[in-house]
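>>> this one's structure only:
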């Protein structure tokens, strides 16, 4: 099963956490697409790749990856969910494939809940890594 990992990736802490989750999934037998590794970080890329503007290049590469993945994982920690990951979730929801969130952070938008558009697009929100692995195992059956 291949998992697309959607998460913020704009500082060292975020990238390190993303790599930690990626490593956990791979150690448990899952294939992953991690945008910071497999798609590229726009701020670190030349303006054009193969004659294509870097923004378009990364966008198309990530869309193709979502189409090829079986499950979408949204890392939800942070004061607010990452905007790019929200757009990716909306796209992935249209594929009708399973999407899961991992949220270990207690901060929420309002009244103890996250935005309803995010909650309703996710099949489940896990609150720790163990619960995430258990849910992914259920999806693999």
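Thanks, I have it. Nothing here was measured: the structure is a model prediction, and the numbers come from that model.

>>> switch to C-alpha atoms for all contacts and neighbour counts from now on
Noted.

>>> and residue 89, how close does it get to residue 73?
Using Cα to Cα, to the nearest Å, we find residue 89 at a distance of 9 Å from residue 73.

>>> could you tell me which residues touch both of those two?
Shared contacts of residue 89 and residue 73 (Cα atoms under 8 Å, 6 or more residues apart in numbering): 6, 99.

>>> can you give me the end-to-end span of stretch 66-76?
One end of stretch 66-76 to the other measures 18 Å (Cα to Cα).

>>> got it, and stretch 38-54?
14 Å.

>>> residue 13: which element?
Per DSSP states H and E: residue 13 is located in helix 12-27.

>>> return the set of buried residues in that helix.
14-15, 18-19, 21-22, 25 (16 or more other Cα atoms under 10 Å).

>>> check stretch 120-134 too.
Buried residues in stretch 120-134 (16+ other Cα under 10 Å): 121-122, 125-126, 132.

>>> hmm, back to that, so what touches the helix holding residue 13?
With contact meaning Cα under 8 Å, 6+ apart, helix 12-27 is reached by 5, 7-9, 31-32, 34, 36, 133.

>>> contacting residues around residue 49?
Counting by Cα under 8 Å, 6+ apart, residue 49 has contacts residue 57.

>>> what about it, distance to residue 132?
35 Å.

>>> now residue 57
Per Cα to Cα, residue 57 is found 31 Å from residue 132.

>>> want to compare, so here's the second one:
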């Protein structure tokens, strides 16, 4: 199974968190495409960045999206929409989207993401139509392992 890990990647903290999460998922035998781990082209243009990331997104079986922050990263929201569209076109190899929220401003006392707290409701609805929003990496791994078994 191959997943695409979407999320903001503009600070060392964001990149480090995504890299650690990807390493944990890889430890479960799941292939993970992380955009910031891919070398940038010599000329960084919008097309070059799109083409580089599309090589990971389009063949992926699932999408994990880091949703932390005061609002969802715009590139992440775009990747969520693209993946949703591929799934809705009837591609059975596309299992779904998992939104990961670890931002305590958006998590309730039960440890679950709160409705409407930092998460655009339309994007959340897009995710939940074909997946789940969770607040723990263990939940991400459990869902991915279930989807991996379904693909086998």
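Structure received. Because the structure is a prediction, the values reported are computed rather than measured.

>>> for the first structure, which segments are assigned as strands?
Using DSSP state E, the strands of the first structure run over 2-6, 31-33, 48-49, 52-53, 71-75, 99-102, 124-126.

>>> dump those to CSV, plus distance to residue 138 of the first structure.
Shown next, in CSV, are the strands of the first structure (distance: least, Cα to Cα, whole Å):
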stretch, distance to residue 138 of the first structure
strand 2-6, 14
strand 31-33, 16
strand 48-49, 39
strand 52-53, 40
strand 71-75, 12
strand 99-102, 12
strand 124-126, 12
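
>>> and residue 61 of the first structure, which of those is closest to it?
Closest to residue 61 of the first structure of these, according to Cα to Cα: strand 31-33, at 10.6 Å.

>>> mean deviation, the closest one versus the second structure?
Following the fit onto the second structure, the mean deviation recorded for strand 31-33 of the first structure is 0.5 Å by mean Cα distance after the TM-score superposition for the first structure.

>>> show me what that strand is in contact with.
Outside of strand 31-33 of the first structure, the residues within contact range by Cα under 8 Å, 6+ apart are 1-5, 22, 25-26, 65, 69.

>>> just the buried residues of the residues you listed.
2-5, 22, 25, 65, 69.

>>> which of those residues sit farthest apart?
Taking Cα to Cα, no two of those sit farther apart than 25 and 65, at 16.8 Å.

>>> need the counterpart of residue 100 of the second structure in the first structure.
Using TM-score structural alignment, the partner of residue 100 of the second structure in the first structure is residue 102.

>>> hang on, isn't its match packed against residue 75?
Yes: using Cα atoms under 8 Å, residue 102 of the first structure makes contact with residue 75 at a distance of 5.1 Å.

>>> thought residue 74 of the first structure was touching residue 3?
No: Residue 74 of the first structure is beyond contact range of residue 3, at 10.1 Å (criterion: Cα under 8 Å).

>>> wait, what's in contact with residue 133 of the second structure?
Each residue near residue 133 of the second structure by Cα under 8 Å, 6+ apart is listed here: 98-101, 113, 124, 127.

>>> can you tell me what it aligns to in the first structure?
For residue 133 of the second structure, the aligned position in the first structure is residue 125, judged by TM-score structural alignment.

>>> and what of residue 145 of the second structure?
Counting by TM-score structural alignment, residue 145 of the second structure lines up with residue 137 in the first structure.

>>> also residue 63 of the second structure?
Per TM-score structural alignment, residue 63 of the second structure is aligned with residue 72.

>>> its match: neighbour count?
25 (other Cα atoms under 10 Å).

>>> please apply the same query to residue 113 of the first structure.
The number of residues packed near residue 113 of the first structure is 11, by other Cα under 10 Å.

>>> before we move on, back to that, average offset between the helix holding residue 13 of the first structure and the second structure?
Averaged out, helix 12-27 of the first structure is 0.7 Å away (mean Cα distance after the TM-score superposition for the first structure).

>>> so which bit of the second structure is that helix matched to?
Taken onto the second structure by TM-score structural alignment, helix 12-27 of the first structure occupies residues 12-27 there.
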